[in-house]
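Enquirer: Generate a structure from the sequence data that follows.
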Amino acid sequence: MEEKKSFLWFSQYFGIHQPQYKLPFVDFLLDGDVPLYLDSYAIAKDGSELAILCHQAIVSYFQALLEAVKSGNTIQIKNLIRGRLVEPKEIHLGVSKRAREGVGLGRVQEGQIIQAITKSNALTGGAILDIQELELHIDGLGPDKVSDLIANVIKNHLADFTQEVCDHYNVETRPCVVNLFWDADTLQWASKSYDLPVKGRDSYILIPKDFVRREQDTVNHRHFYDHYVLDFYVREKQTALDSLAAALKTPPTRVTKSSIKKDPPISSKKTDISNFIQKHPEVIGQYRQKLEQGPQPLDYAVVSGKAEIDDKLIQDTLKKLDKTPAGQNYATQYQDIVFELLTFIFDWCIQNLEKEYTVDQNRGRIDIIGDRYGEGFLKELCDRFNATSIPMECKNYNGKLGNNEFNQLADRLSPETGLLGFLFCRRIKKREDIIQHVSGRYMMHKKCIFVFDDQRLKSLVEMRHSQNYKGIEALLRKMLREVRYGSYES
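Expert: Reported below is the predicted structural model:
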């Protein structure tokens, strides 16, 4: 009898009643996969202790593979590759399991990949610097297979992460053997028992959100060909035509990518791309810089489909905001609402949000505090004001914010703790009063305070909901300008 498919999310089944934006891992349907891929550039960029361990394992494995190829050790190459290009059954990334049932990676295809790696001039010549770059050179290796390989290399560290998540959320686990991960100490495949969450005969290994990217954001030979190889030949031909036009004293001809595509100097086959990379290392260097910088922020719930559930929570919270009266009697409710919305709005650039954070040996409390992380304008802003953390105060007021309210937050700001803070209130009646407070403190003490009323808070929610991260950054830039120049726009 065929087992009935489950449409439960991992978080639901195991009693973790949190939306994706609050979870440190990629949530997934128990009988499905999320179309995201482990990415070595993303892992190296993360910088956490777990990421460092994973990066070390990936580098160790890649060095072992490189040495085997350079020495012509085909037995070792087979040992390193065979059976490792299939995603571990405990991990739910990539192509839907239902779509790939009974397909897998055949011995013939695997043998072809092993042979291609064995004979790769790019590997022996040093043109490949990262395991992710194998995708550019080796036929049969796409972002999915490279992700599968990385998963097998680091799944012991991912199992450790899973144990920590389960401990934090009180998820019941059972001892499970995790087979054949890469041991960076012995330089061999190893196996070990870990405490993992289990449903029936299935055990699960969780993936940190910051370790994955969409297929188009990983190393991808099609993207590299379209945006780097062809652009190179556009520039090359344009330079030649410009020189000819200057010599003949005729108007220059504009070269377009579409004209190059009609008769490309090289094809989009990986063999041609590999040869191009070896001849023009400066181009792959530009591509690596882009990969190291990373893509735009990612809404994991939209990719996985969980946004349908999470969006309702955000809409309900906005309704609570509208229904919550101003005034001291509802201060706690207002603080809770702001905290929930901030967790959603800034999930991509602020982490470790806490309420009622104690300071000064428990002599004071900050309503909300969070640590900045990642790239983008908020990082620039925090760097400018020496702020690794951002204190935030919530004032459930419709009326005037006075010196006491601004001083409470300003007193938390210093060169040691950081000079950036957020202040939340319900409605601003006299904007000139707000400007007088924030601009004055900036001019006198270089303390930067951003004031968000309900209107601006809702704008932030709407932009985050539509994944308009650039819009959020634009609003923060506008608010910085208001503080510096003493202006306030609606």
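Enquirer: From here on, just use CA atoms for contacts and neighbour counts.
Expert: Fine.
Enquirer: residue ranges for the strands of the stretch 101-250 of the chain, please.
Expert: Applying DSSP state E, counting those that start in this stretch to the stretch 101-250 of the chain gives strands spanning 174-183, 188-196, 198-199, 202-203, 212-213.
Enquirer: To clarify, my last question referred to the stretch 301-450 of the chain.
Expert: Along the stretch 301-450 of the chain, the stretches classed as strands by DSSP E, counting those that start in this stretch are 350-359, 364-372, 389-395, 420-425, 448-452.
Enquirer: Count the residues that sit near Thr239.
Expert: Burial measure for Thr239: 14 neighbouring residues, criterion other C-alpha atoms under 10 Å.
Enquirer: Sorry, wrong one. I was asking about Arg174.
Expert: By the criterion of other C-alpha under 10 Å, Arg174 has 12 neighbours.
Enquirer: Pretty sure it sits against Pro197.
Expert: Yes - with contact defined as C-alpha atoms under 8 Å, Arg174 reaches Pro197; the gap is 6.4 Å.
Enquirer: related to what we said a few turns ago, ok, which of the strands of the stretch 301-450 of the chain comes nearest Lys470?
Expert: With C-alpha to C-alpha, the closest approach to Lys470 among the strands of the stretch 301-450 of the chain belongs to strand 350-359: 15.5 Å.
Enquirer: chain center to the closest one: distance?
Expert: Strand 350-359 sits 22 Å away from the centroid of its parent chain (C-alpha atoms, centre = their mean, to the nearest Å).
Enquirer: Now do it: everything it contacts.
Expert: Strand 350-359 is contacted from outside by 339, 343, 364-373, using C-alpha atoms under 8 Å, 6 or more residues apart in numbering.
Enquirer: Tell me the one among these nearest to Trp182.
Expert: Tyr373 (29.5 Å).
Enquirer: As JSON lines, the strands of the stretch 101-250 of the chain with distance to Asp433 would be great.
Expert: Formatted as JSON lines, those follow (distance: least, C-alpha to C-alpha, whole Å):
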{"stretch": "strand 174-183", "distance to Asp433": "60"}
{"stretch": "strand 188-196", "distance to Asp433": "56"}
{"stretch": "strand 198-199", "distance to Asp433": "58"}
{"stretch": "strand 202-203", "distance to Asp433": "59"}
{"stretch": "strand 212-213", "distance to Asp433": "45"}
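Enquirer: and this one, so I can compare the two:
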Amino acid sequence: METFNTYFTKLKNEELDFVDIPLGEDLEAFICPFLIENKKLGAPIALSVYERVHQFLIKLNRDFIEPNKRNEGINFLSHLHEPNEFHLGYSGKNKGKAVSDVRAEVIYDALRNNTLAKQNAGITNEAHFVLLLVKGIGQDIMSDIIANVCRDIFADFTLQICRKHGVHTISVNVEFYNAINGIWETKIVELPTHSGKHIILLPKYIISGGRSYVNRYNWFVASNYISFEILNRKKVLSTDRKFIFKLKNGARKAIIKEIYKAYRKPKDELIEFVKKYRGSLDEFVWYAKENYPELNLDDLR
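Expert: Below is the predicted model:
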């Protein structure tokens, strides 16, 4: 399989500071807002991406979702085209579904129908919480949103890589979201090409594989909140035999797997955990930082 590195740069794996994408198909990987959130204080690109996407979501929620301006909102979201130049996603041949008018409707309606958005909660201005809590917006859609909104940031990163390793580039017109003016704009950038198509590279530290944060948040709540309630008999149960294991010394230990299976919630009901266990979202972000690292691309070779 021809990759950017085997075709252009021929670096050793340990020398790669970008995602070595395949050139003829897509890598099943995604730009991850949790990784961006957790890297923003130590990586300038992550901070720039975080701030840009944050402003984009503020604009979307304030100007279109909250006042229920559906037509205008869908027009605003219609700029989110399929970002094929990144070579990421579920598609095996770099022909994934476009973030077209249909996808724009899905995104708008998902946010408009979400309980947090209806309450004007600032939580839906954060991409990682949108991914976790808004039904209808999964890894692929969120990754595409970030790629489109921050295309110029990633194009600049790509040019730095190309200049560093002597890769030829050409002038290309790209669209991105201008957070200062609150509008979509185009600009000319320098990018590498292959088979007549331009390429945009991404830093490795913001990329994850297929990952269900819904399941992981459920497990986090089961481990850190519900198990505590059961162990301390703060949750009324007819029997706790299924959820408690008694050690030989008489100590009681929660069986997290069973608690998780019994109390886990689908994405559109996680708001109940958010309301009941205040602080759990922020704690989960820190937990994710320690336990859910970026994708190990060596595993894909």
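Enquirer: Report the TM-score for the pair.
Expert: Between these two chains, after superposing, the TM-score reads 0.81 (TM-score structural alignment, normalised by the length of structure 2); 284 aligned residues with a C-alpha RMSD of 2.9 Å.
Enquirer: can you redo the contacts of strand 350-359 of structure 1 as a markdown table with neighbour count?
Expert: Listed next are the contacts of strand 350-359 of structure 1 as a markdown table, based on neighbours: other C-alpha atoms under 10 Å:
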| residue | neighbour count |
| --- | --- |
| Phe339 | 20 |
| Thr343 | 20 |
| Gly364 | 12 |
| Arg365 | 16 |
| Ile366 | 18 |
| Asp367 | 21 |
| Ile368 | 22 |
| Ile369 | 23 |
| Gly370 | 21 |
| Asp371 | 16 |
| Arg372 | 23 |
| Tyr373 | 18 |
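Enquirer: which one among those gets closest to Thr124 of structure 1?
Expert: Using C-alpha to C-alpha, Tyr373 is the member of these that lies nearest Thr124 of structure 1, at 37.6 Å.
Enquirer: Identify the residue of structure 2 aligned to that closest one.
Expert: Here Tyr373 of structure 1 stays unmatched in structure 2, going by TM-score structural alignment.
Enquirer: cool, and Gln163 of structure 1?
Expert: Taking TM-score structural alignment, the alignment pairs Gln163 of structure 1 with Leu159 from structure 2.
Enquirer: picking that back up, and of the strands of the stretch 301-450 of structure 1, who's closest to Leu460 of structure 1?
Expert: Comparing those by C-alpha to C-alpha, strand 448-452 comes nearest, at 9.7 Å.
Enquirer: equivalent range in structure 2 for stretch 320-331 of structure 1?
Expert: Going by TM-score structural alignment, stretch 320-331 of structure 1 lines up with nothing in structure 2.
Enquirer: Then stretch 390-399 of structure 1?
Expert: With TM-score structural alignment applied, stretch 390-399 of structure 1 matches no range in structure 2.
Enquirer: what's next to stretch 67-84 of structure 1, contact-wise?
Expert: Stretch 67-84 of structure 1 has contacts (C-alpha under 8 Å, 6+ apart) with 65, 110, 114, 117-119, 123-124, 148-149, 152.
Enquirer: Closest one to Asp316 of structure 1 out of those, please.
Expert: Distance to Asp316 of structure 1, by C-alpha to C-alpha, is smallest for Asp148 among those, at 38.5 Å.
Enquirer: wouldn't the closest one be in contact with Ile91 here?
Expert: No - at 9.3 Å, Asp148 of structure 1 and Ile91 do not qualify as touching, with contact defined as C-alpha under 8 Å.
Enquirer: Identify the contacts common to the two.
Expert: By C-alpha under 8 Å, 6+ apart, no residue touches both Asp148 of structure 1 and Ile91.
Enquirer: that older thread, and the strands of the stretch 301-450 of structure 1 as a markdown table, adding distance to Asp322 of structure 1?
Expert: Putting the strands of the stretch 301-450 of structure 1 into a markdown table (distance: least, C-alpha to C-alpha, whole Å) gives the following:
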| stretch | distance to Asp322 of structure 1 |
| --- | --- |
| strand 350-359 | 21 |
| strand 364-372 | 20 |
| strand 389-395 | 15 |
| strand 420-425 | 13 |
| strand 448-452 | 15 |
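Enquirer: Of the ones you listed, give the one that comes closest to Gln293 of structure 1.
Expert: Smallest distance to Gln293 of structure 1 across the strands of the stretch 301-450 of structure 1 (C-alpha to C-alpha): 16.9 Å, for strand 364-372.
Enquirer: Show me how far the closest one is from its chain's centre.
Expert: That offset, for strand 364-372 of structure 1, works out to 24 Å (C-alpha atoms, centre = their mean).
Enquirer: now swap in stretch 226-235 of structure 2 and tell me
Expert: Centroid separation for stretch 226-235 of structure 2 versus its chain: 32 Å, with C-alpha atoms, centre = their mean.
Enquirer: Likewise for stretch 145-156 of structure 2?
Expert: Relative to the centre of its chain, stretch 145-156 of structure 2 is centred 14 Å away, using C-alpha atoms, centre = their mean.
Enquirer: which residues are contacting that stretch?
Expert: Residues outside stretch 145-156 of structure 2 that contact it (C-alpha under 8 Å, 6+ apart): 31, 45, 48-49, 52-53, 56, 79-81, 83, 86, 174-177, 187, 189-191, 200-202.
Enquirer: Could you rerun that using 7 Å?
Expert: The contact list for stretch 145-156 of structure 2 (C-alpha atoms under 7 Å, 6 or more residues apart in numbering) reads 49, 52-53, 80, 83, 175-177, 189, 191, 200-202.
Enquirer: Which two of those residues have the greatest separation?
Expert: Most distant of the contacts of stretch 145-156 of structure 2, by C-alpha to C-alpha, are Val53 and Leu191, 22.4 Å apart.
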